[in-house]
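[1] My questions concern the predicted model and sequence given below.
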Amino acid sequence: MLKNILSLIIAATVVVSGTSNLTPATSDTNPSDIVLANANLVSGEFNAAFEFTPAESKNGLQLAVTASGLDMETAYSYHIHAKLVPADGNCTETGGHLDPFKIKETAGTAYKCDKDNAQTTCELGDLAGMFGSMTADADGKFTLNAPESILTFGGDNNILGYSVVIHRPDSTRLACANIDSFTAAPVNPVKKC
């Protein structure tokens, strides 16, 4: 039963207010026009929102993550996975970490992501390796604001069309959601259903 509850995921939902409109990106959308990609994960009392936007420096994407309902002093890893979450929400179907350059395959057991040399030492999807584990504060919350990364909305380091997965310390998959893209000014993602 608990396994079924953990696999129930609500994918990205966005609040639209006033005159703001978010339009899902299509295959005709130019990656440079995409200004927001969200992945919202909800599993029981656990909530997380990932927001990818173009970095002000024009180098890749910035990443903002908020999470709540985490166990204190527990390090959760989080990654972009190579397959989308299926309609039934089964996180195990998202495949392995996104690694288009076969960094981990080449390194084998010697794999170690070096955030200062992420392009050559990290799986593209190894967010925990690049930004550190998701570790809760005393209130069970986690926040990350990374001003830039090697991730992009197109080209070799593209993250669109993939999913985000959060793992428990024993590597089981806690929650997952697809990275959905939009072509308008970003707004705050919905936290509750």
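    Now that the structure is in, tell me what you want to look at. Numbers count the residues shown, from 1 in each chain.
[2] Please count neighbours and contacts with C-alpha atoms only from this point.
    OK.
[3] Do a quick rundown of the strands in this protein.
    With DSSP state E, the ranges of strands along the chain come out as 36-43, 46-54, 61-68, 75-81, 134-135, 142-146, 163-167, 173-178, 180-182.
[4] Check these for me and report the most buried one.
    strand 173-178 (a mean of 28; mean count of other CA atoms under 10 Å).
[5] what packs against it?
    Applying 3 or more CA pairs under 8 Å, 6 or more residues apart in numbering; DSSP states H and E, we find strand 173-178 packed against helix 2-7, strand 36-43, strand 163-167.
[6] The most centrally placed residue in the chain and Ser43: what is the separation?
    Residue closest to the average C-alpha location in the chain (CA atoms, centre = their mean): Val164, at 3.9 Å. Applying CA to CA, to the nearest Å, the value for Val164 to Ser43 is 14 Å.
[7] As TSV, the helices and strands packed on strand 173-178 with distance to Asp156 would be great.
    TSV is the format used below for those (distance: least, CA to CA, whole Å):
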stretch	distance to Asp156
helix 2-7	30
strand 36-43	17
strand 163-167	17
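[8] Please identify which of the ones you listed is closest to Phe101.
    strand 163-167 (17.7 Å; CA to CA).
[9] The closest one packs against which elements?
    Partner elements for strand 163-167 (3+ CA pairs under 8 Å, 6+ apart): strand 75-81, strand 173-178.
[10] Quick one: closest of those to Met134.
    Nearest of the helices and strands packed on strand 163-167 (CA to CA): strand 75-81, 4.9 Å.
[11] so what's Asp99 closest to, chain neighbours aside?
    Among residues not flanking Asp99 along the chain, Glu123 sits closest, at 4.7 Å (CA to CA, 6 or more residues apart in numbering).
[12] my read: that neighbour touches Lys102, true?
    Yes - the pair Glu123 and Lys102 qualifies as a contact (CA atoms under 8 Å) at a distance of 7.3 Å.
[13] putting a second one here so we can go through both:
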Amino acid sequence: MRASTTILAILLPLAALANRAPQVTDNPPDVEYVATLPNGTTSTTGSVTISSGCAGGGEEGVEVQVRIAGLPTEGGPFLYHIHKRYLDATGACSSAGGHLDPFMNNGTGCNATDPASCEVGDLSGKHGEISDTIFSASYQDAYISVQNQSFPDPKSPSVAMRSLVVHFANKTAITCANFTLNSMYVCSSSSSSAGGGSGATGSPGSNAGSGAGSSGSSGSNGASGSSGSSGSSGSGSGNPGSNGGSPSGQASGSGAGSSGSGGNPNGSGNGGSVVTVTQIVTAPVNGGAPASGA
């Protein structure tokens, strides 16, 4: 009797541990499955989209986007789950089988604060039931896989070869649809680029001018810097001018009688080419006028 008690004490914690879903860490990136409602004649429409992240960081879990409308005005709160099989040719929701439950939770309970305790397919149990006729939600789920499979493996947490079923509170099916691979899916992530080109053109003159990314126009009173593309820098110098107007936009002018120049903030591009004009003055020969060359 004592030996049986000891064995039972060992097996019970192991059984409880076996019912917990492990987090998925090997998802292929850039994969998306979509279940589009309705599958039939019900007024309930919408979709559930399950996608992995972009390459270089999309291996852990999935993002789930839910958009459902036209639910009944009575019979809620409504439930929705991933079921373990594809719908058959009849499209009957009863052909979907039970919930996706590869780790044998067997419906013994779902604690939303401990989602590993839930059936993998119990989306409303883990992330909230639907209490209105229109529902929209986006969330991360660490326990669903998007690994491809050629048959609905009961031991896999993958959404491939599975179906979606939306239920009344009493578990009666409202509508259902198969999850299908979105072959057109392209993962995207936000990114920002350095550099800018918002500054106005600097006017030529004796004053130093600067502009962010814009070209300075040349003139008789000293050429300003040539343009830099997308925040690239440019600079130029020319003959002395007088009373040059300060450039507009982000530019500022200062000084009098100095050579004009345009400078852009450093960006990601290279500055455009610069044309430099140089005046050489030689000493008078035998009292004659100075000779000059450009």
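    Sure, I can see it. Everything numeric here is computed off the predicted structure, so don't read it as measured data.
[14] TM value for the aligned chains?
    After superposition, the two chains reach a TM-score (TM-score structural alignment, normalised by the length of the first structure) of 0.68; 149 aligned residues with a CA RMSD of 2.5 Å.
[15] nearest residue to the alignment partner in the first structure of Tyr33 of the second structure other than its sequence neighbours?
    In the first structure, Tyr33 of the second structure lines up with Ala37, judged by TM-score structural alignment. The shortest distance from Ala37 of the first structure to any non-neighbouring residue, by CA to CA, 6+ apart, is to Ser181 (4.1 Å).
[16] Would you quantify the distance from that neighbour to Glu73 of the first structure?
    The value you get for Ser181 of the first structure to Glu73 of the first structure, if CA to CA is used, is 32 Å.
[17] So what's the residue count around Ala3 of the second structure?
    8 (other CA atoms under 10 Å).
[18] mind checking the SS state of it?
    The three-state assignment at Ala3 of the second structure reads helix, by DSSP: H, G, I helix; E, B strand; the rest coil.
[19] got it, and the one 4 residues further on?
    Remark: Ile7 of the second structure carries the secondary structure label helix [criterion: three-state DSSP].
[20] residue in the first structure matching it?
    Aligned counterpart of Ile7 of the second structure in the first structure: none (TM-score structural alignment).
[21] Next one: Ile7 of the second structure from Val48 of the second structure, what distance?
    According to CA to CA, Ile7 of the second structure and Val48 of the second structure sit 44 Å apart.
[22] ditto for Val159 of the second structure
    From Val159 of the second structure to Val48 of the second structure the distance is 11 Å (CA to CA).
[23] what do you get for Thr5 of the second structure?
    Using CA to CA, we find Thr5 of the second structure at a distance of 47 Å from Val48 of the second structure.
[24] Gln140 of the second structure too?
    Applying CA to CA, the value for Gln140 of the second structure to Val48 of the second structure is 13 Å.
[25] Please identify every residue contacting each of those two.
    Shared contacts of Gln140 of the second structure and Val48 (CA atoms under 8 Å, 6 or more residues apart in numbering): Val64.
[26] Just list the residues touching the residue nearest to the centre of the first structure, thanks.
    39, 78-81, 176-179.
[27] can you do 7 Å?
    By CA atoms under 7 Å, 6 or more residues apart in numbering, the contact set of Val164 of the first structure is 39, 79-81, 176-179.
[28] Same question for Leu181 of the second structure.
    Counting by CA under 7 Å, 6+ apart, Leu181 of the second structure makes contact with 32-34.
[29] One more pass at 10 Å, please.
    Shown in contact with Leu181 of the second structure (CA atoms under 10 Å, 6 or more residues apart in numbering): 31-35, 50-51, 146, 148, 159-161.
[30] is it possible to export the residues you listed to a markdown table including distance to Glu129 of the second structure?
    Below are those laid out as a markdown table (distance: CA to CA, whole Å):
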| residue | distance to Glu129 of the second structure |
| --- | --- |
| Val31 | 26 |
| Glu32 | 23 |
| Tyr33 | 21 |
| Val34 | 20 |
| Ala35 | 18 |
| Ile50 | 18 |
| Ser51 | 21 |
| Val146 | 23 |
| Asn148 | 28 |
| Val159 | 20 |
| Ala160 | 23 |
| Met161 | 24 |
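[31] Now for these: which two are most distant?
    Pairwise over these, using CA to CA, the maximum falls at Ala35 and Asn148, 15.7 Å.
[32] Overlap in contacts, Val159 and Val48 of the second structure.
    With CA under 10 Å, 6+ apart, Val159 of the second structure and Val48 have common neighbours 33-34, 82, 179.
[33] Ala67 of the first structure and Tyr78 touch, don't they?
    No - in this structure Ala67 of the first structure lies outside contact range of Tyr78 using CA atoms under 10 Å: 11.5 Å.
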